[in-house]
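Trainee: coords please:
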Amino acid sequence: MTTQTENTIPLHVHVEDAAQRYFAALGDAKANNLYEIFLAELEKPLLIATLKHTRGNQSKAAKILGLNRGTLRTKLKSYRLL
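Mentor: You can find the predicted model right below:
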């Protein structure tokens, strides 16, 4: 029997763990716009990693991400990745 490693733990487990650590670090402070914060923190590195994986091929990256190429370019511009 194998044990779970970083590579076999589902992504949602990592996201939930990150959210719990974020709330713990906040303490009594209020959280605002958490959804947008998490989305931005996840989306930019996902775009970067996918572009690296496709060696900069935006059409392939868009297909992997399930986006059309125009939407991908809009997102890349919003994160100043173009």
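
Trainee: only C-alpha atoms for contact and neighbour calcs from this point on.
Mentor: Fine.

Trainee: ok, the residue most central in space within the chain to Ala18 distance?
Mentor: Closest residue to the average C-alpha location of the chain: Leu42 at 2.3 Å, with C-alpha atoms, centre = their mean. The gap separating Leu42 from Ala18 is 11 Å, by C-alpha to C-alpha, to the nearest Å.

Trainee: Also this sequence, please, to line up against the first:
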Amino acid sequence: MIEENEIAACVRRSLNRYFKDLDGEIPSEIYGMVVSAVEKPLLAYILDRAEGNQTRAAEMLGINRNTLRKKMREHGLSD
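Mentor: Next up is the predicted model:
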């Protein structure tokens, strides 16, 4: 079995709970749900760590600053 890091293990536990709570219902759009749930707090946390400096936050995330700005708008994190 592949060793998981703490974040991956947390996602796995959350997905297990999600499927259990579905109680037989067929899920849909799980990818978007998980990405959105993880992406917004990640962006907010990194922006805070970068003291609002978008260039530094983008570097920390390993993404382009314009991509960061787009994602900030998508998640309601921009001014």
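
Trainee: Tally up the residues packed near the equivalent of Leu68 of structure 2 over in structure 1, please.
Mentor: For Leu68 of structure 2, the aligned position in structure 1 is Leu72, judged by TM-score structural alignment. Neighbourhood size, Leu72 of structure 1 [other C-alpha atoms under 10 Å]: 19.

Trainee: ok, now which ones touch Leu72 of structure 1?
Mentor: Contacts for Leu72 of structure 1 (C-alpha atoms under 8 Å, 6 or more residues apart in numbering) come out as Gln58, Ala62.

Trainee: How about Leu51 of structure 1?
Mentor: Per C-alpha under 8 Å, 6+ apart, neighbours of Leu51 of structure 1: Asn57, Gln58, Ala61.

Trainee: repeat for His53 of structure 1
Mentor: His53 of structure 1 neighbours (C-alpha under 8 Å, 6+ apart): Ala61.
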